[in-house]
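# predicted model, plus sequence, below.
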Amino acid sequence: MADSWTAREAIAAVVDGGRFTELPDAAPEVPHRTDASWESDGPIGWPGYGQSLARAEEHTGERESVVCGTGSIGGTDAVVVSFEFGFLGGSLGERTGDRLEAAYTVARERRRPLVSLIATGGSRMQEGMRALAQLQRVARQSALLRGSGVPQLAVLRDPTTGGGWATLGAGADVILALPGAQVGFAGSRVRPPGADPGAYTAEGQLAAGQIDAVVRREDVRDALARWLRHLTAAPWDGPPEPPGSLAPYADHSRTPTGWETVLRARSPERPRADAYLTAYFDRVQEISGDRCGGTDPGMRCGFGLRRGRSIAYAAQCGTATLPAGYRTAARLVRLAGRLGVPVLTLIDTPGAANDAEAERAGAGAAIADLFAAMATVRVPATTLLIGEGGSGGALALAAPGNLWAAHDSYFSVIAPEAAAAILKRTPDRIPETAGQLRLGPRDLVDLGIARGVVS
C-alpha cells in the first residue's frame, strides 16, 4: 500500500511549525523541448496523457509529482523536496526534473542541506525516454551538490522504487526509511517471479547495508533534526585530540613484556570502542552499511558532537573486521572529507576477517579502498590504538603520521601465534616471539610509528 502521507503532509510533519516556502516553478533550457511538445498528450503523444495530468491535478491539487521549497528542520535551514504519490504514482517526468534541478540549485547556491521525502514508482512512461533522461539531470545535480560540500538526506516513504530510488534515494549521504516501506530498483509489478519480497523492504535494505536506519513516522522529524545538527555543525578546528586512556586497572609500575602487552590488550576487562565514544562525544549519529550489500557490527561509523563541534569517527570494536566494515569506514571518511569534517579513528581488531566468505566479499579490495581513503582525505585525521592492532587489517584505519596508543594496546605486523607458526616454533616460544616483534606502545613510539602513549 502506498504511503498515506501526501507531499504537503510529509512536509508539515518535518518542517518547524509547518512553515514552508515553496520554490517557484522553473523550466531551465532542456534540449529538444518546445511548448508544442506539451500540447495535449505530452512529448511522445501518449494517448490520453493530457487527461491523466488533468485528473491528477484535480485529485491532488498539485501541478506536478514533487513539491520543492525551503524550511527549517530542528532549527537548521534546509531545502525540502517532497513527492506526491497521488500524482501519477509520484513518477518523474520532464517537469519533475525542472523542479528538482531548481531545488538542487538553490541548495547549492545557498549552501543548505537538501532533504528528500520520497514516494515514487519511477520514471513516467507516458513521456518515454524524455522522462528517463531526467535521471541524468538529477544525478548531475546531486553530484554538483556533493562536490560543493553540502549534505543530502533522504527519507524513503512507501514506495521508493525505480529511478527515484537510484538517484535521490540511494545517492543521498544519509538514508532513513519508514517501517515496511517498499524500497528497491524494481517495483512490485516488474520483479522476477518468486523473488524474495523481504529484499524489497526498508528492513531488508537496512540488513543489506543500503540504508542507515528505519525510523518510525512520528520520529522522522527528530531524526532529521539530529542528523542536520551533526552534519552542519562547525567542524572541530584541526586534528581531533586523541581520547584519553580508559584503563585504570592496568599496572604501569613496570614495563610489561611483549606477551604481557598482548594479553592486556586482549583482556575482557579492557575498555572497548563504545566506552571511548561515550566518554569522548556529547552525542553521536551513526551511519550503517557499505552500500554494497553488507554491514559489519564490529565497525561503528558516524558523526559526533564534541563541545558543540562536529567530528567524524570510525571505530573497530575488537572483532575481526569484515569487508563491509572497511567499505563503511571508507564511505565515512570520504563523506567527512566532502563536508570538511575532521576524522577520528579507533583501532581495535585482531585483523581482517580471513575466511572464505570474506575473500568472496572482496576483503583485499575493501582494505585497499580504506587505505586509499585515509591516505587522500583532505581533512585532519587522528587515530588512537585502543586495543589490538592486527596487521594491515588494523593499519588501514590509521591516520598516516598521527597515530597514538593507549597503554593497554599493541600493534604488530603479525600476531605472535601466527609468527611462531610461520617460523616453525613450538607454542611455548610464542611469548618470546611477541617480545621480538616489539609491538608494545613504547616500542611503537621508539620505532616512529606512534606519536605518543595516551595516559
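Great, that's in hand.
# could you use CA atoms for every contact and neighbour count after this?
Will do.
# who are the packing partners of the helix or strand containing residue 72?
According to DSSP states H and E, residue 72 maps onto strand 66-73. Of the remaining helices and strands, those touching strand 66-73 by 3 or more C-alpha pairs under 8 Å, 6 or more residues apart in numbering; DSSP states H and E are helix 7-14, strand 20-22, strand 76-83, helix 94-110, helix 220-232.
# next, the one to line up against it:
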Amino acid sequence: MTEVTSEPAVAAPEWTICPGCDTLLYAKRLARSRQVCPDCGHHGRLTAPERLAQLLDPGSASSLGLTVTTGDPLGFVDAKPYPQRLREARAGTGLEEAVVCVRGAIEGNPVIVAAMDFRFMAGSLGAAVGELVTEAAQVALRERTPLLIVTASGGARMQEGAIALMQMAKTSQALGELDEAGVMTISLITDPTFGGVAASFATLCDVIIAEPGARLGFAGRRVIEQTIRQKLPEEFQTAEFLLEHGMIDLLRPRAALRPTLGRLLSIGSRRPMGQPIGVPAELVTDPADLAARDPWQVVRQARELGRPTTLDYLALAFDEFEELHGDRLARDCPAIVGGMARLGDVPLIVIGTQKGHTVAELTGRGFGMPTPAGYRKAARLLRLAAKLGLPVVTLVDTPGAYPGREAEEQGQAVAIAENLRLMAGLPVPIVSVITGEGGSGGALALSVANQVLAFSSSVYSVISPEGCAAILWRDATQAARAAAALRVDARQLLGLGVVDAVIPEPAGGVHRVPVAAARRLRSALAAGLYRLADLDGAQIVEERRRRFRSFQAAT
C-alpha cells in the first residue's frame, strides 16, 4: 500500500507593505482593519466574497443561483487562448466569473447585490458578467427589492470584442427598467472602476458612493496622457476629485459603508410606511391674526446671521439625514444641500439653500446663492423623489440665484426654468418653507409646492428692496420704501395668497431659540404632509397646478 503525502501548505506572509505609504504592516492587523492602512488610510482591494461578508448582515447572504456560460465568440488568442485565461482565472479566484450575485440584507433591509471581483481578469465586462448583472437587476425588479452594485473593473473585456461592448447597453437598459418601476439602485465604486463599467451601470444608479481614493473614469490616466499628451492633476479621477466635480453622491470610508447603506435602503425602499402623524401645528392662516410690522425691519431680521440654516434644521427637526452631492454633470454647488431624510416614520427628500453663520461659512456657501449646478442637483433629487414615491420638503433662505458670469455661461436661467416645470408636475407631495429670505426666481425654483409656508420674520419678493430702489428710484437708500411697496413681509404675503400659512416665530426670533423654532417647523411639516398623504399622484399634481393657476391680476 502506497502512502500518499501532500505538499506542506504555504503559510500566508505575516507582514505586508502598504502601497499607499510603503509602511510595513502586520498582515493580521491589516485584515482586522478591513484592508485599510491604519497609518495612511489607503483602502486595499477586497475580493467579492470579502466585500459581501463586510456589507451584509451575518447569515443573510444566499446565492441567486444564476448560471451563465462564458463563450469565446472571437476565438481570441493573445499570449494565451481566451479559454485558457478563463480557466486560470477560475482556478485563481474560485469564482465562475468576475461578479458574484446574492440576495441578502443590510441592517435588516433586503437587498440584491452584484459584487465585482478585480482578480478575475481585472473585473472586465464580458457577456457573462453583463448577463449576470442584468439577471440580478431582473430579480430586483420582480421582487421590488433595491439593487446594490459593487464595481471593480478595468473596463470591457477585449477578448470578446463588440459582444463585450454590447453589455454596456444591455446593463444600462436593465437599470432603466428599475427606474421605470421605482426600484432603488445604489452603486459602490471601489478602486478601480473604468471603461465600459464606468460608462454604464456604475454611474446610472440613484446613489453613487465611493471609497476614499477609488478611481472612476471612462479613459484611464495612461490612455489620456499617451493619446492627447495632456498633463493631468495628481488627484485626477479619484473619489475626492469626483465628489468636488459633482459626479458622486458620497465618499465613505470602509468602516462607514454598512451603516450608510442601511440608512439609504431604509429610506429608499418601497415598503409600506405609516402615514405622517397628525399633530397640532402652530400655523396662522388669517392675516388679521398677525401684527402689522415695518417691512424693512422684517427684511433685516430675515437676514439675521444667527437664523438657523437648512443644515441646522436638518439636525434639529428631522430624525435622519443622508446628504447627497453633485449634479452628475460637473459640479457640486455648496449653496444647496439635499438628500434623503426621515421625519418621524416618514421617509422623504429634503432640499434647501444653505447660508452660514460666519464670514467663512457664508463665503464657502456662496452666500446661499445657488449656481446652475445647485438647481440641477435639486432637480436630480426631485426626480429621485418621484421615482421612489417620497414626499419633498424644501427649505428656502436665499437672496437669489448667483448672478455671476459663470452662472450665465452655465445656463442659470435654463436651470431655474427646468426646476419650475419639473416641480409643477412632480407626482409626490411638496411642502416648501421660506425660513429667511425668499429672493426672486432663485427662491421660486425650490418653492413650486402644494403648500408654501413662511416663518413670521421671513420675506419673499420678486427682487431685493435694494435692487428695486436702485432701478425704480435710482437710489439704493430707498430700500425701506421699496420693501413697503413690494409688501415682502409674511403677513402681507399671506394676504396675497403667496404663502398658505405662517409659522409664528418664538419670542425674540428663531435665531435666539432655534430649538423651539425647529419644533414648530417639524409640527408644521408633519401637518402639511398628513393633509397630502391620502392624495394620489394625479390629485397632488392637479392641486399644485391649481394653486399656481390662481395667481392672476385683480379685477
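It's in. Every value quoted in this text rests on a predicted model; they were computed, and no experiment measured them.
# any chance you could compute the TM-score here?
Comparison of the two superposed chains (TM-score structural alignment, normalised by the length of the first structure) gives a TM-score of 0.92, and 438 aligned residues with a C-alpha RMSD of 2.2 Å.
# residue range for the strand holding residue 72 of the first structure in the second structure?
Mapping strand 66-73 of the first structure onto the second structure (TM-score structural alignment) gives residues 99-106.
# what lies in contact with that stretch?
48-49, 55-57, 60-64, 66, 110-117, 123, 129, 132-133, 136, 258, 261-262 (C-alpha atoms under 8 Å, 6 or more residues apart in numbering).
# what residue of the second structure matches up with residue 397 of the first structure?
Aligned partner of residue 397 of the first structure by TM-score structural alignment: residue 446.
# which residue, other than its chain neighbours, is closest to residue 130 of the first structure?
Nearest non-adjacent residue to residue 130 of the first structure, counting by C-alpha to C-alpha, 6 or more residues apart in numbering: residue 94, 6.6 Å away.
# what do you get for residue 327 of the second structure?
residue 377 is the one closest to residue 327 of the second structure (C-alpha to C-alpha, 6+ apart), at 4.2 Å.
# just say helix, strand or coil for that neighbour.
When classified by DSSP: H, G, I helix; E, B strand; the rest coil, residue 377 of the second structure comes out as helix.
# just to check, it is in contact with residue 329?
No. Contact between residue 377 of the second structure and residue 329 fails when scored by C-alpha atoms under 8 Å: they sit 9.3 Å apart.
# okay, these two: which has more neighbours?
Between residue 377 of the second structure and residue 329, residue 377 has the larger neighbour count (other C-alpha atoms under 10 Å), namely 27 against 13.
# against residue 172 of the second structure, how distant is that one?
Distance, residue 377 of the second structure to residue 172 of the second structure, by C-alpha to C-alpha, to the nearest Å: 22 Å.
# check residue 265 of the second structure too.
21 Å.
# who's more crowded, these two?
Comparing residue 265 of the second structure with residue 172 by other C-alpha under 10 Å, the one with more neighbours is residue 265, at 25 against 20.
# how much space separates the corresponding residue of the first structure for the more buried one from residue 221 of the first structure?
Superposed on the first structure with TM-score structural alignment, residue 265 of the second structure falls opposite residue 228. Distance, residue 228 of the first structure to residue 221 of the first structure, using C-alpha to C-alpha: 10 Å.
# what touches both of the two?
Here residue 228 of the first structure and residue 221 have 73-74 as joint contacts, going by C-alpha under 8 Å, 6+ apart.
# closest one to residue 185 of the first structure among the helices and strands packed on strand 66-73 of the first structure?
strand 76-83 (16.8 Å; C-alpha to C-alpha).
# before we move on, the earlier item: SS state for the nearest residue to the match of residue 397 of the first structure once chain neighbours are set aside?
What sits nearest to residue 446 of the second structure in space, not counting adjacent residues and going by C-alpha to C-alpha, 6+ apart, is residue 394, at 6.4 Å. The three-state label given to residue 394 of the second structure by three-state DSSP is strand.
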